[in-house]
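S.K.: Have a look; sequence and predicted model below, questions after that.
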Amino acid sequence: MKTFFTLCLSLSTLGASAQNADSVTIRMMYNEALGKGKAYEWLRYLTKQVGPRLSGSANGQKAVDWAKQVMEKEGFDRVFLQEVMVPHWVRGAKEEAYFTVGKQKTTVPILALGGSVATPPRGIEAGVIEVTSFPQLRAIDPAQVKGKIVFFNRPMDPTKINTFEAYGGAVDQRANGVNEAAKLGAVGVIVRSMTNVRDDNPHTGGLRYATGVPLIPGAAISTNGADRLSEALRQNPALTFFFKQNCETLPDAKSYNVIGELRGTEKPDEIIVVGGHLDSWDVAEGAHDDGTGCVQSMEVLRLFKALGIKPNRTIRAVLFANEENGLRGGVAYADMAKTKNEKHIAAIESDAGGFTPRGFGIVGTSAQREKVTPWKPLLAPYGLTDIGAGSGGADIGPLAQSGTVLFGFKPDSQRYFDYHHTTVDRFEAVSQRELELGAASMAALTYLLDRY
């Protein structure tokens, strides 16, 4: 166990008086967030009163109006909207799916993948080809795939300690499975949900149609449903699968990035961003994905203001539009920054859920990462020990092109994909204390970035 003496020695590069002042300030931030925080009640309103808020929807606009009003009420120095044209995809009537063996029908839960086309009005019923990878599919005679439904059944790797790594190893099926199947003449795609939990909650998420490839419908099936279908196929390869979905893509709609800022006192032209994405999939309240990131970002600014901390640099909370099915908010924000010749020195994104804080991933040069090293002893008492090279975040990613150092807030990852893109991503799934610890953690890093 490190002694206080050891801690002080490791902080010596900051200087004794500086490290003491920083330690006191960071402690005040945690006290304020845990004792008088507003993030949890903001999240309650966003999830319960606004609810699902897919880009282009009426609820999406309701969320924009609410966030702007909250930041104005908090008295931030400036609150403004940045217009963004976003995709407008609608799910339509509830999906139906079952597989048939002889005269026996077994119903399974599915959700259309975001951006998918609909099935014909009467649905699709066809034989099934089960595969676990694109190479396996490509090795099959196209004549055997033509007219069939391709079932991608590769699970997330349960041996990966970081569940985001496991997700990355499986999500290509969801994103591009329709294209690989359509090239071989398939009429539809069913994809195993992106989770290690065995349950009946299908996980939606976006797909991307390739240019010049026929558009076929794609849906996610729950893990329990996938296991039942796979076992039935093993025993009855000639079974048929039926699914029906009624989604459509409408013309692009107007939406907004919602931006609040505290003006810097010494270097106002240097900007630090904290952010999350305001949109969510249409089937859930979007609590962990990404209501938590939005309210944590707003809380960072509130903590500075409540504690009377005047930042040297301008700090912005950016609630991005359209992360789920287009990333247009993040791109538009980076374009605005470039057009206005704004200098963004750092950006922090929270889009991994509102769980117990573990650290921050850093996207930057080795020299930039080394500048963070002296801060680690200040952050370690709060459980922030996983700090180093890693991922920043999708929405702040475009800022990297202008040299901005990116920080991805890293909460514990073990439960995130239990809820991701499902109907169970609700307010009740978020711990108030974990949420508040995350907000304070982001505020502490923001404070150090601003100060040094």
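M.R.: Perfect, thanks for sending it.
S.K.: rest of the way, CA atoms for contacts and neighbours
M.R.: Will do.
S.K.: what's the longest strand in this structure?
M.R.: When the chain is parsed with DSSP state E, its longest strand is strand 248-262.
S.K.: Please point out which parts of that one sit buried.
M.R.: Buried residues in strand 248-262, counted by 16 or more other C-alpha atoms under 10 Å: Ser255, Tyr256, Asn257, Val258, Ile259, Gly260, Glu261, Leu262.
S.K.: right, and the helix or strand after it?
M.R.: The helix or strand immediately downstream of strand 248-262 is strand 267-277, counting by DSSP states H and E.
S.K.: picking that back up, with distance to Asp335 as new columns, can the buried residues of strand 248-262 be given to me in TSV?
M.R.: As requested, these are exported to TSV (distance: C-alpha to C-alpha, whole Å):
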residue	distance to Asp335
Ser255	16
Tyr256	14
Asn257	13
Val258	15
Ile259	15
Gly260	18
Glu261	18
Leu262	21
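S.K.: Second structure follows, compare the two:
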Amino acid sequence: MKTLHLSLLIVILTFSVKGVSQSKTQDSTIIRSLYNTALTEGKGYYWLDHLSNEIGGRLSGSVEAEMAVKFTEEKLKELGLDKVWLQPVMVPKWTRGFKEYAYIQTGGDQKKVTDICALGGSVPTPSLGIKAEVVEVQGIEELASLGKEKLSGKIVFFNRPMDPTEIQTFVAYSEAADQRYAGAKEAAKYGAVGVLVRSLNLRMDDYPHTGSMSYGDLPANMQIPAAAISTNGANYLSSLLKLQPDLQFYYKMNCKTWDDVQSYNVIGEITGSTYPDEYIVVGGHLDSWDLADGAQDDGAGVVQSMEVLNLFKKIGYKPKHTIRAVLFMNEENGLRGGKKYAEEAKRKGEKHRFAIESDAGGFSPRGFSIDASDANFKKVQSWEPLFKPYLIHLFERGYSGADINPLKGNIDVLAGLMPDSQRYFDYHHAATDTFDAVNKRELELGAATMASLIYLFDTHGTK
């Protein structure tokens, strides 16, 4: 009897090992097919060309944003998906107006024109502009030590740079971003008349970088104009202040906040064959800032998400779960699209298993950041050998993405595509974020990488 049991155990283990081996072979074959198809039949680069060069910057509430909604809806329908629809969402509308103008006055009539741009959500300057002395600080925490006596009637100049020694550039960005987002709100409490913020950029250039800012609950009569100054401009201003602390800075901005307007998330899906009521999401944000065409942030993520569905259709893969590409509106200055999608999913009782976001540029993919339980994270780690041939080595626990994060608590696994980030902040929120900065092959590799992880979760499920 013992011999029989042992023989049966050996047979079971043999078939089990054989089954695992066959599964890995099948996974490897399909992943290879996804990469091959992306690199030879991908459409994303050409979609991005249109988004960038025919439509341009897609700030929420703009005509260009609505053109992008129509264009992406049309292209998703052309893929022959099971369903394509628009999800209504109310979004803020802020306009920049005429180009900003600024100069440094060092004495008499000597003026040095410098490059600035309004931060998104800022109030305008008075019609004749603002001219005042400048107080340089390295962060919000310095304001309290200076107090109203030294800040009232002045322009506060936040000049803390991104840390160039931090290899993880998104960490350097997050460590410096508070001065852009909340600098005006805090400086206004001490009587400042305006703020300048050093652009969040690791490169020295003459391009100011915009980005979202907030006044919080500050009364309208206390809100002061906020502008970004280029990295070269910031260094120059800082040097001059050491020589002439009483110099004056002039700037004029014409921005305006309007009433909220109707816009949409664009959604396309392939219905699951086994679990049609369980969802896997891939997404990026359709809106961008207005200084350029938003090719890296986040046109790349949009077309990569669309490409994932195109790749599955091209190779004839029929997913078990319903797979959705969600092109979120209003990530840049409100996150309304991401919140709306999560609210609707919860209201409908939709069961979401996995979501992945691409919002770090169209550069060479390096891996994934994973927000999941220990069991699900270990599952992702077990797939590392399948990605190694494609130079995907990073499988780290961390933040997934702003638009899919509202799903947390109603989903098993969240992930973010991690491209090489060393050049990303050269373009982020600046006039340099243009189509010519995107490499076709790198963009295609990113789409294939996301499709591969989605395939694995679709096939093997979550824990």
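M.R.: Sure, I can see it. Quick caveat: nothing in here was measured; it's all calculated off a predicted structure.
S.K.: from the buried residues of strand 248-262 of the first structure, which single one is nearest Ser57 of the first structure?
M.R.: Ranked by distance to Ser57 of the first structure (C-alpha to C-alpha), the buried residues of strand 248-262 of the first structure are led by Ser255 at 9.1 Å.
S.K.: Please say which position in the second structure the closest one maps to.
M.R.: Under the alignment (TM-score structural alignment), Ser255 of the first structure pairs with Ser263 of the second structure.
S.K.: what do you get for Ala389 of the first structure?
M.R.: Counting by TM-score structural alignment, Ala389 of the first structure corresponds to Arg397 in the second structure.
S.K.: what's the burial count for its match?
M.R.: Arg397 of the second structure has 16 neighbouring residues, counting by other C-alpha atoms under 10 Å.
S.K.: Which strand or helix spans the closest residue to it other than its chain neighbours?
M.R.: Leaving aside its chain neighbours, Arg397 of the second structure sits nearest to Ile370 (4.6 Å; criterion: C-alpha to C-alpha, 6 or more residues apart in numbering). Using DSSP H and E, Ile370 of the second structure falls within strand 365-371.
S.K.: before we move on, what about Phe409 of the first structure?
M.R.: strand 405-411.
S.K.: excluding its backbone neighbours, what's nearest Leu14 of the first structure?
M.R.: Of all residues not flanking Leu14 of the first structure in the chain, Pro374 sits nearest, at 6.8 Å (C-alpha to C-alpha, 6+ apart).
S.K.: which residue in the second structure lines up with the one you found?
M.R.: Using TM-score structural alignment, Pro374 of the first structure pairs with Ser382 in the second structure.
S.K.: returning to that earlier point: which part of the second structure lines up with the strand holding Phe409 of the first structure?
M.R.: Strand 405-411 of the first structure corresponds to residues 413-419 in the second structure, going by TM-score structural alignment.
S.K.: sorry, back to before: immediately after the strand holding Ile370 of the second structure, which helix or strand?
M.R.: Using DSSP H and E, the next helix or strand after strand 365-371 of the second structure towards the C-terminus is helix 374-382.
S.K.: Which strands and helices lie in contact with the next helix-or-strand element following that following helix?
M.R.: Using DSSP H and E, the next helix or strand after helix 374-382 of the second structure towards the C-terminus is helix 384-387. For helix 384-387 of the second structure, the packing partners by 3 or more C-alpha pairs under 8 Å, 6 or more residues apart in numbering; DSSP states H and E come out as helix 2-41.
S.K.: Which strands or helices does the helix it packs on pack on?
M.R.: Using 3+ C-alpha pairs under 8 Å, 6+ apart, helix 2-41 of the second structure sits against helix 300-315, helix 384-387, helix 440-460.
S.K.: Next, the angle from the last one to helix 374-382.
M.R.: Counting by axes from the mean of the first three to the mean of the last three C-alpha atoms, to 10 degrees, helix 440-460 of the second structure lies at 130 degrees to helix 374-382.
S.K.: Enumerate the positions of helix 440-460 of the second structure that are buried.
M.R.: In helix 440-460 of the second structure, counting by 16+ other C-alpha under 10 Å, buried: 440-458.
S.K.: quick one on the thing from earlier: corresponding residue for the residue nearest to Arg397 of the second structure in the first structure?
M.R.: Aligned by TM-score structural alignment, Ile370 of the second structure pairs with Ile362 of the first structure.
S.K.: That match reaches Phe409, doesn't it?
M.R.: No: using C-alpha atoms under 8 Å, Ile362 of the first structure is not in contact with Phe409; the gap is 9.1 Å.
S.K.: between these two, who's got more neighbours?
M.R.: Using other C-alpha under 10 Å as the criterion, Ile362 of the first structure and Phe409 rank with Phe409 on top: 30 against 24.
S.K.: Done for today, thanks.
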